[in-house]
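A.B. asks: sequence first, then the predicted structure:
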Amino acid sequence: MDHQTPHPVEQPGRRGPAHQHAGHAHAAHGRPGGGNGWRTAVRATLHCLTGCAVGEVLGMVVGTAAGLDNAATIALSVALAFVFGYAFTMRGVLGAGLPVRRALKIALAADTVSIAAMEIIDNAVMVAVPGALHAGLADVLFWGSLTFSLAVAFVLTVPVNRWLISHGRGHAVVHA
C-alpha cells in the first residue's frame, strides 16, 4: 500500500491517514513497506510497556510484600502484566465501538507476542541482577533493577514489534 492510499480506519472529516486509537490520534503507520515502521514499533512497544510495567510492578510489590518466593513473585508479575497489557488495548478498542468479544480477539492478536517477549526479557534481567529479587521494597536495588529490566525489555522488544508490524501482525491488527 503506498502513502497515497487511505488507511483502512481513516476517520471521516480528517485530512490524511490519521485515526483514533486508545483515545488519541496517531499518524498512519506500520504498513508493510512504509517508511515509519520503527516509529510505529516504538509506539507499540511503549503501549505494551505501559501495561507490562503496571502489572510487573504490582506483581513484584505484592509478591515481595507478601514474602512470596521468587518463582511465585515472577509468576504473579507475568500474569498481571498480561492482564494489564490486554486491558489497556481493550480499553482503546472498546472505545472505538467494537464489541467485547472482538476487542478481546484484537488485544490477544496485537499484544501476546510483544508482552511475552517483554516479560521474558524483563524477568531474565531481574533474575540476573544479583540480589534484585531478594531486595525489599525500600531498597534502591529493587527499584533500580526493576526500572533497568523494563528499559532493557523495551529496547529489545522494539525490533520484535517492528518485525510483527511489517508482517501485518502484532500491533498492526489494532489498526486493520
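C.D. replies: That came in fine, so what should we check first?
A.B. asks: for the rest of this, base every contact and every neighbour count on C-alpha atoms.
C.D. replies: Noted.
A.B. asks: next structured bit after the host helix or strand of Glu119?
C.D. replies: Glu119 belongs to helix 100-128 when assigned by DSSP states H and E. Counting by DSSP H and E, the element after helix 100-128 in chain order, helix or strand, is helix 140-166.
A.B. asks: got the angle between that following helix and helix 100-128?
C.D. replies: Angle between the axes of helix 140-166 and helix 100-128 is 130 degrees (criterion: axes from the mean of the first three to the mean of the last three C-alpha atoms, to 10 degrees).
A.B. asks: buried set for helix 140-166?
C.D. replies: 141-143, 145-151, 153-154, 156-158, 160-166 (16 or more other C-alpha atoms under 10 Å).
A.B. asks: do the same with stretch 80-96
C.D. replies: 80-82, 84-94.
A.B. asks: what comes into contact with stretch 147-156?
C.D. replies: 45-46, 49, 53, 117-119, 121-123, 125-126 (C-alpha atoms under 8 Å, 6 or more residues apart in numbering).
A.B. asks: one more structure, for comparison:
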Amino acid sequence: MDHAPAPEGLTGLAVSATLHCLTGCAIGEVLGMVVGTALGWSNLATVVLAVALAFLFGYSLTIRPVLKSGLPLRAAIGVALAADTVSIAVMEVVDNAVMLGVPGAMEAGLANWVFWVSLVFSLAVAFVVTVPVNRWMIARGKGHAVVHRYHGGGHDH
C-alpha cells in the first residue's frame, strides 16, 4: 500500500519534482526558442517546437532512471506520462505565456539580452506556479510520487 508523504516533506518533494521538471522543460524550451528564433520562425511555430521539445526532454529525464530500475520501456513510458504530463503542461503554459507577454522578448533575437532575461524569468515564474501543483499531486499519490515507487531498483507489481 502506498502512503502519502508526511505534510512537512511534501513541499520538499514538490520542489524536487518541479526542479526535475524544470530541467527537462528548460532544455527543450531553450533549444526550441533558440532554433525557432535563429530560423526566423513565427512565434507560434517557435512555441510549438519549444513545447514539443520540453515534453520530449522532460519525459526522457524520467524514463531513463525508471528503465534502470528494471521496468520495460513500455511501462517506463507509462510511468513518465503519469508522473510528468500535468507538471510539464502547467510549466509550459505558464512559461510560454510569460515569454509571449514580455514585450519584444520573442522578437529580440538570440544576441539580445532581452530574449535571455525573458526566457530565464519565464522559467522562474513557471517553477513558482508549478511547485504547488506538484505538491497537490504528490499528496494524492499522483505525479512524481509515481516515479518514487521505482527508485532504488524496486517496483510495485
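C.D. replies: Yep, that arrived. As the structure is a prediction and not an experimental result, all values here were calculated from the model.
A.B. asks: picking up where we left off before, how about the helix holding Glu119 of the first structure, which residues of the second structure does it hit?
C.D. replies: The alignment of helix 100-128 of the first structure onto the second structure (TM-score structural alignment) spans residues 73-101.
A.B. asks: between the contacts of stretch 147-156 of the first structure, identify the one with the most neighbours.
C.D. replies: Met118 (30 neighbours; other C-alpha atoms under 10 Å).
A.B. asks: tell me if I'm right that it and Val158 touch.
C.D. replies: No - in this structure, Met118 of the first structure is not within contact of Val158 by C-alpha atoms under 8 Å, at 9.4 Å.
A.B. asks: so the strand or helix carrying His19 of the first structure aligns onto which residues of the second structure?
C.D. replies: Secondary structure assigned from DSSP H and E places His19 of the first structure in strand 18-21. Using TM-score structural alignment, strand 18-21 of the first structure corresponds to no residues of the second structure.
A.B. asks: and for stretch 57-66 of the first structure?
C.D. replies: Against the second structure, stretch 57-66 of the first structure falls on residues 30-39 (TM-score structural alignment).
A.B. asks: center of the second structure - which residue?
C.D. replies: Cys21 (3.1 Å; C-alpha atoms, centre = their mean).
A.B. asks: aligned counterpart of it in the first structure, please.
C.D. replies: So Cys21 of the second structure corresponds to Cys48, using TM-score structural alignment.
A.B. asks: for its match, give me its contacts.
C.D. replies: Counted by C-alpha under 8 Å, 6+ apart, Cys48 of the first structure has contacts 85, 111, 114-115.
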